[in-house]
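Undergrad: model this:
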Amino acid sequence: MTGSAVPKEIEDWFAGRGWTIRQHQRDMFAASQAGKHAMLVADTGAGKTLAGFLPTLADFCPSQFGEVGPPDGLHTLYVSPLKALAHDVQRNLITPVEEMGLPIRIETRSGDTPSDRKKRQRSKPPHILLTTPESLSLLLSYPDSFLMFSGLKRIVVDEVHAFATGKRGDLLALSLSRLQAIAPAMQRAALSATVAEPASFQQWLAPWGDLDQTALVIAEAGADPEVEILLPTEERVPWGGHAATWAIPQLYEQIKANKVTLIFVNTRFLAEYTFQNLWDVNEDKLPIGIHHGSLSREARRKVEGAMARGELRALVATASLDLGVDWGDVDCVVQMGAPKGSSRLLQRVGRANHQLENPSRALLVPGNRFEFLEATAAKDAVDEGQRDGEDFRDGGLDVLAQHVMACACAGSFHEVELMAEVRSSLSYAWIDNDIWDRVLSFVANGGYALRAYDRFKRIVRLKDGTWRLTHPEHAARHRLNAGIIIDSEMLTVRFKNGRSLGRVDEGFAASLSAGDTFAFAGTCLEVLQIKDMDVTVRATSKSALIPSYGGARMPLTTHLAARVRALLDDRAGWGRFPDDVREWLEAQDHRSVMPAPGKLLVESFPHHKRYYSVYYTFEGWNANQSLGMLITRRMEERGLQPGGFVANDYSLGVWGLKPIADPVPLLSPDILADEFVDWVQDSHLLRRAFREVAVISGLIERQQPGKRKSGKQVTFSTDLIYEVLRKHEPDHLLLEAAWADARARLTDVGRLADLLDRAAGELVHLELDRVSPLAVPTMVMMGQERVSQGSVDDELLLEAEGLAGLAMSPD
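TA: Predicted coordinates for the structure are as follows:
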């Protein structure tokens, strides 16, 4: 194919629908014609997917292939973060392919694909294969992958922002490098609607050192979204709670008024909880569905099909559907609870109308007053077109080990050649000879402390520097266990006599150490030990140090946190807030001070014969939860008799039997070098991180032929190896990887470190005679057991009103 003109068949198809090819679609086509890779940033509804596939469709137009005939074999790979998105793209691609009469076969491949189809796809692949990073990596582990991908012309990575900065992105980056080695002429394309720094993703997409051959295409802006904040019609904005149950009656009226309403929540529990509350008020028996990752494949497919056919009036969903799924009849998107980031909100808002010229309509439903401020900050960011996102970091060594094993399964490799291939990706350009040798050594025999065990001997080095499998059975075992997503486990809380009290999320249990106390099932419990999948406890008369916890939490972005601080400091802007929120802030400004930008406010006050301190950090729940653990340890050492703490995205509340006269020593940066290390070593955090990297790297197998290990069995195996390595090889590759995960992902240690570095210069400590208005939402959480997030019960409301009355009363 020569020239840069879009084929006539495609031009005619657009014209037949009354459309014109947009400039960014032509630019993507031109980049492909010039032999370049391309990164596209375009608003939702701008035709991103079609822009990515335009060069592929062109190659199959009769006017281009002429008498030679259409291309044969696998032509284009499409990689998405979600199975649902791949199926949606397949539905949407079939229409232009069929209407233009193009000879293209399109299929999907994921963990849900039947095994016989998977086998056939390797021997007789379709022209376009829609898949996920994990399934692509598995395909590359087969010896016939060299033949299957040798003629690959193009790979399209959709919603690249959703996974490029994490371990799934590491796996995909390595797969891109391998594909480029197999098919050197392959072109890369990436698509996104919500990238804060497009140039960073352009660099991630490009082969290392080949940035000038990677085009960055920025599309024209679409219609501005219409975002509103839903407020109570009769009541006040709640002091506490996250489920926004107050809004259910108003939400139901919205559902009745709209054609289709898509309701997003932040956790699977809240999806079930909101769905049930809507059914309780659904007097008209409207068809309302639910979609989240814990549902069976059949249930998810059923609701996706119902939405595609226009059979639902509303759908409650988690992040399982907030990427790219195109349902044109959705006329309103609702975000229940805090949005946590402007890019995430924009992504979800874009599910409505899904047309560039028409504005998407969205409602934000805050669960409490701080969430109202966060919703306002997110709305302002959307209105201004400001986006946020996660930073890129070095690729994970556990993912690299998995990839090396996949390459060995496909065939023997030369270490120098594979290292060059690995280093051609931005994620692993930092790998040096020493780290590479350690990775190879680990894959070969598990490392120094484990090399005596035959089951860890997976690859062997020949004299010429070539590596191969020690036995073919290792390939089958790798394919059974490869993957990046590790399901979170639930641990059972039980007494020493074996009686069970229930289960807690592993993320919460991981932060506990022997001697810690927490409230559960109406009882204060002391941790005796955490072993396998059990938290063994005893009842105690001590106060619960950790009174609350919740399941998986989306982090509050740094960008949005800064905006919330700015709102608090912008007194002139308070006039646009509801009266009760404005009065709340004015009372705070009168009695105390505002936690403005560049200021770390700490308030201390007595209440009911105890002494409380609230730290307004705005660093997110993970960082605040970790800081609470560390501060209470220091308080204990200094004889301040800590009683407990509670954390949310905005603040940390700590109480004890003695007052904190000066919080500065509690926040000195050396806390990360001393108490942090001790806490991580003593708690379950490092063990949990080690289990995940052990599974990802292939050291521990979750599955054997015909049988899957239980979480308890996997934990038992990894705990044994963990103890061996800590004792005999403390610098083992996986311990290093586990530390990196524990420090970054499990504790947000980067944000915590920044906070501690700023503390000495920014800290403002106020000693008050009673609770401040701003502290009320934090105080409401104190002492309240929250096994799962839900509605604010009567007791919590009464406590909130009592505290609020005290805080808001005149001097």
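
Undergrad: going forward, measure contacts and count neighbours with C-alpha atoms only.
TA: OK.

Undergrad: Which parts of the stretch 601-750 of the chain are helices?
TA: 621-637, 675-682, 685-697, 711-728, 733-744, 749-762 (DSSP state H, counting those that start in this stretch).

Undergrad: Which stretch among those helices approaches Met405 most closely?
TA: Ranking the helices of the stretch 601-750 of the chain by proximity to Met405 (CA to CA) places helix 685-697 first, at 8.7 Å.

Undergrad: Give the buried residues for the closest one.
TA: For helix 685-697, burial by neighbour count (16 or more other CA atoms under 10 Å) applies to 685-697.

Undergrad: Could you do stretch 524-543 as well?
TA: So stretch 524-543, judged by 16+ other CA under 10 Å, has buried residues 524-530, 532-538, 543.

Undergrad: Not counting sequence-adjacent ones, nearest residue to Arg582?
TA: Trp574 (5.7 Å; CA to CA, 6 or more residues apart in numbering).

Undergrad: do the same with His242
TA: Nearest non-adjacent residue to His242 (CA to CA, 6+ apart): Gly367, at 4.4 Å.

Undergrad: in a strand, that's where that neighbour is, yeah?
TA: No. According to DSSP: H, G, I helix; E, B strand; the rest coil, Gly367 belongs to no strand; its state is coil.

Undergrad: My guess is it contacts Ala338. True?
TA: Yes. Shown here, Gly367 and Ala338 form a contact pair, counting by CA atoms under 8 Å, at 7.3 Å.

Undergrad: where do the contact lists of those two overlap?
TA: His242 (CA atoms under 8 Å, 6 or more residues apart in numbering).

Undergrad: Neighbours of Lys599, how many?
TA: When neighbours are counted by other CA atoms under 10 Å, Lys599 registers 17.

Undergrad: my guess is it contacts His765, does it?
TA: No. Contact criterion CA under 8 Å: Lys599 and His765 do not qualify, at 10.2 Å.

Undergrad: okay, the helices of the stretch 601-750 of the chain, which one's buried deepest?
TA: Mean neighbours per residue, mean count of other CA atoms under 10 Å, is largest over the helices of the stretch 601-750 of the chain for helix 685-697, with a mean of 25.

Undergrad: And the contacts of it?
TA: 398-402, 481-484, 486, 510-511, 680, 700-702, 714-715, 718-719, 722, 734-735, 737-739, 741-742, 746.

Undergrad: To compare with the earlier structure, here is another sequence to fold:
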Amino acid sequence: MSANEAGARAAAWMAGRGWQPFAFQQEVWQAVDQGRSGMLHATTGSGKTYAVWLGMLDALLRRHPHGRGAEPLRVVWLTPMRALASDTTKALAEPLRELAPNWTIGLRTGDTPSAERARQDRRMPTVLVTTPESLTLMLTREHAREELSGVEYVVIDEWHELIGSKRGVQAQLALARLRGFHPGLVTWGLSATLGNLEDAMHVLCGPQPDPAPRLVRGRIDKTLVIDTLIPPDPGKYSWAGHLGVRMQMPVVEEIDRSGTTLVFTNVRSQAEVWYQLLLEARPEWAGHIALHHGSLDKATREWVENGLKEGTLRAVVATSSLDLGVDFLPVERVLQVGSAKGVARMMQRAGRSGHAPGRPSRVTLVPTNTMEIIEAAAARWAARSGRVEKRTPPERPLDVLVQHVVTVALGGGFRADELFAEVTSAWSYRKLTRAEFDWVVAFCERGGESLGAYPEYHRIVRGEDAIYRVQDSGVARRHRLGVGTIVSDAAMQVKYLTGAHIGTMEEGFIARLKPGDHFFFAGKLLEFVRVRDMAAYVRKATKNKGTVPTWMGSKMALSTELSDAVLEMMQSAAQGDFLEPELEAARPMLLTQQRLSKIPTPHTLLVEAYQSREGQHLYIYPFAGRNVHLGLASLLAWRLAREAPNTFSISINDYGFELVSAAPFDVEPVTSQRVFSGTDLLHDVLASLNSTELAQRRFREIARVAGLISTGYPGQPKSTRQLQASSALFFEVFRKYDAGNLLLNQAENEVLSQELEISRLGETLRRMRAKQLVFAPLRHPSPMSLPLMVERFREKLTTESLATRLERILRDMEADDAA
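TA: As a prediction, this is how the structure comes out:
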């Protein structure tokens, strides 16, 4: 059948709206008609949703002619966010109303009311929009096979957002289960920002899909404008955040000149600060600007999202909570405060503006330090060059598999051989050994070597028919409450004394507050009153000063693609090429760096040495991101101390790291590049860190995903201290009495692969050895080294003391320059 015939209904429906299908949409229609799974990669706002949905609807209507009754569940549409799920449901419903008015569509997420869930349980809709967690919960139902065997299509929206996480692995396992129910299942993934499309498609479709999946690239002309809000005087020296507040009025003026604007920040505390900065500058904007992040109450977030859709808000300050494909047509501008840290993230956020075919998308980068001005030029160059980050899935996470085994045992049960074949059809488990699988089943059955005496860890039971099932209702309830892989520190509700809900905040921040303390949250200044029943009660504050909450979570690291692009910009500056406006703005800093030291380039490795009253400092600039630099700094400090006993303090940022010692040390092992050896890398990295502490911290997450510890029941949550104590107890018990426990091995592997990025660390060492080392002794801290000093000072100095210290350092530098 030709593409035109395959998409006849789809094309007619679009024509009725005055739309002409793009070639990539017709290509998807044809592939769907052929029963092929695939991956659609197209620009944000170009029509990806209708490309896949109209093709599937057209094919379904030919196989199941529209009658008076609704079809049973045929399509599952997975989205990574609840807000996106609601928006997607509305988009899918439009053609359904005209082409199959008796067919139904439903939404099922953690926010779905119980009455709606009950209606769906009696009769599932024809199309169900849901999340990976809610789909997994459906698989725990006793009659899951009967209820889901009619599913013919699954779509995973924003696949790039899921693929690199355990949520993506959870989705892989759910897909493998559905393929077992319906071997002809067709699966499509949608994405706008991925650098390894072929790999991502095979992860989605499984190791050996038949027929071969189709990769469709939606090439349409869409203008992407990336520019920079350049500060008036960036200065010669730079450290994190030093330009932040100075950018207040430039940002306000940009919003004044624009239509509806999204102001993105990377973390929630920064979003709270910038919302206050905007209100401080324009009090009359109260009610016309808003704040959006994941800790705010659902009703508040929905009010903000509706205001964006209707165009009634002038600006919204947001975090990644608004990154994904919710359709905000009125948004004209996107401002990114600070570095986006990655090309894909920047392009994703840019796509929130001009979210329709033919409309340009524009993102304006707002640097908070001078290096971020250079990053802005680098990000634009990388985007134009197509240097977008790759996303790779986790390999064989056994905690997710433990959870899945109990899920399947609840959902009708399983035979071991059949489930092993099914699990290994999921990409992340394609290399899973039978011994590992059998260990997981035994762990679910008896709790491993050390938990056999505790019945609550005998979660599955093998019957006489060789089928494993869950028989204990308490186990079933705890499991369903714990389904999912999103793990965060225990959150406390924040409420007014009247009981009105404001949002949630991590318990660690609340624990540091005393009654009467003031803090900003949800755009309001609040006074802390008391904690009761795991809720923090507050009242509106009368004072005008307060602290900003902090949320746990590691800082985002600069990606390899953006790091390499920054070095390309530095190369231009080293050659005297300041043609980019950002490089011209950063010229004073770059020239100062060149005069006091050297400018790093793609082919050189800069190493600086400096002597101060604190001791001997060594600065190394691999440009590999903060996670890798933490491992590198610890590794090199350990190797240097092994050659000559010494104690080092460490400071890191995205560009490099500092080693400082009160006692002098020989830098020859560094200048000769001897300490950059890749030999015995794993052994030396583990020896250089407190790997047991890191693994124990990682084990907390694994224990929760694997169902060893519970966060409590609704209305009876457990505190962070209780969760940490429980996970620490399991960790120690397994180490002493169950040394072969594979979850312990996973914790160590995740520390290496995720926290320290061991593969990237090894590659960075190789690149460092291949570069020409440039050694630069310093008389004063260079513009590149000063931020590393500041990072270290922040940990032990008050804000006032830090400002005084910096003022003295800068004054001494300027005096020396004048002389």
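
Undergrad: Next one: the closest residue to Gly106 of structure 2 other than its chain neighbours from Leu92 of structure 2, what distance?
TA: Distance criterion CA to CA, 6+ apart; nearest residue to Gly106 of structure 2, sequence neighbours excluded, is Leu128 at 4.9 Å. Distance from Leu128 of structure 2 to Leu92 of structure 2, counting by CA to CA, to the nearest Å: 10 Å.

Undergrad: Looking at the two, which one has more neighbours?
TA: Leu128 (24 against 19).

Undergrad: related to what we said a few turns ago, and the residue nearest to His242 of structure 1, how far is that from Glu801 of structure 1?
TA: 16 Å.

Undergrad: ditto for Lys712 of structure 1
TA: Taking CA to CA, one finds Lys712 of structure 1 at 44 Å from Glu801 of structure 1.

Undergrad: And for Phe269 of structure 1?
TA: Phe269 of structure 1 is 27 Å from Glu801 of structure 1, by CA to CA.

Undergrad: So which of these two has more stuff around it?
TA: Phe269 (19 against 16).

Undergrad: Check which helices and strands whatever helix or strand the more buried one lives in sits against.
TA: Element membership for Phe269 of structure 1, per DSSP states H and E: helix 268-280. Secondary-structure packing of helix 268-280 of structure 1 (3 or more CA pairs under 8 Å, 6 or more residues apart in numbering; DSSP states H and E): helix 248-257, strand 288-291, strand 314-317.

Undergrad: So which of those is the most surrounded?
TA: Buried most deeply of these, by mean count of other CA under 10 Å, is strand 314-317, with a mean of 25.

Undergrad: with structure 2 superposed, average distance for that one?
TA: Once fitted to structure 2, strand 314-317 of structure 1 is off its aligned match by 0.7 Å on average (mean CA distance after the TM-score superposition for structure 1).

Undergrad: Give the next helix or strand downstream of that strand.
TA: strand 332-336.

Undergrad: Now do that following strand and helix 248-257, the angle between them.
TA: Here the directions of strand 332-336 of structure 1 and helix 248-257 differ by 160 degrees (axes from the mean of the first three to the mean of the last three CA atoms, to 10 degrees).

Undergrad: after strand 332-336 of structure 1 comes which helix or strand?
TA: helix 342-349.

Undergrad: Surely Gln180 of structure 1 is in contact with Ala173?
TA: No. Applying CA under 8 Å as the test, Gln180 of structure 1 and Ala173 come out as separate, 10.6 Å apart.

Undergrad: ok, the two, which is more surrounded?
TA: Ala173 (25 against 21).

Undergrad: Let me know the helix or strand that that one is in.
TA: With DSSP H and E as criterion, Ala173 of structure 1 is part of helix 167-182.

Undergrad: which residues touch that helix?
TA: With CA under 8 Å, 6+ apart, helix 167-182 of structure 1 has contacts from 133-134, 136-137, 140, 146, 149-150, 163-164, 186, 204-205, 207, 395-396, 399-400, 403, 421-422, 424-427, 484.

Undergrad: And it against structure 2, how far off on average?
TA: Helix 167-182 of structure 1 sits 0.5 Å off on average (mean CA distance after the TM-score superposition for structure 1).

Undergrad: ok, now which ones touch Leu699 of structure 1?
TA: 446, 456.

Undergrad: What's it aligned with over in structure 2?
TA: In structure 2, the residue matched to Leu699 of structure 1 (TM-score structural alignment) is Leu708.

Undergrad: Run the chain-centre distance for the helix holding Ala173 of structure 1.
TA: Chain-centre distance of helix 167-182 of structure 1: 20 Å, with CA atoms, centre = their mean, to the nearest Å.

Undergrad: residues in structure 2 aligned with it?
TA: By TM-score structural alignment, helix 167-182 of structure 1 lines up with residues 166-181 in structure 2.

Undergrad: what's the neighbour count on Phe605 of structure 1?
TA: Neighbours of Phe605 of structure 1 (other CA under 10 Å): 19.

Undergrad: so what corresponds to it in structure 2?
TA: Checking TM-score structural alignment: Phe605 of structure 1 goes with Tyr610.

Undergrad: looking at it, its match is touching Leu618, isn't it?
TA: Yes. In this structure, Tyr610 of structure 2 is within contact of Leu618 by CA under 8 Å, at 6.6 Å.

Undergrad: I'd like to know which of the contacts of helix 167-182 of structure 1 are buried.
TA: 133-134, 136-137, 140, 146, 149-150, 163-164, 186, 204-205, 207, 395-396, 399-400, 403, 421-422, 424-427, 484.

Undergrad: Give me the subset of those lying in helices.
TA: When these are checked against helices (DSSP state H), the matches are 133-134, 136-137, 146, 149, 204-205, 399-400, 403, 421-422.

Undergrad: Would you mark the buried spots in the lengthiest helix in structure 2?
TA: The single longest helix within structure 2, with elements called by DSSP H, is helix 799-818. Applying a neighbour-count criterion of 16+ other CA under 10 Å, one finds 802, 806, 810, 813 buried in helix 799-818 of structure 2.

Undergrad: Helices of the stretch 51-200 of structure 1, start to end?
TA: According to DSSP H, counting those that start in this stretch, the helices that the stretch 51-200 of structure 1 contains are 62-65, 83-100, 115-123, 133-139, 145-149, 167-182, 198-205.

Undergrad: which one of these lies closest to Arg313 of structure 1?
TA: helix 83-100 (19.1 Å).
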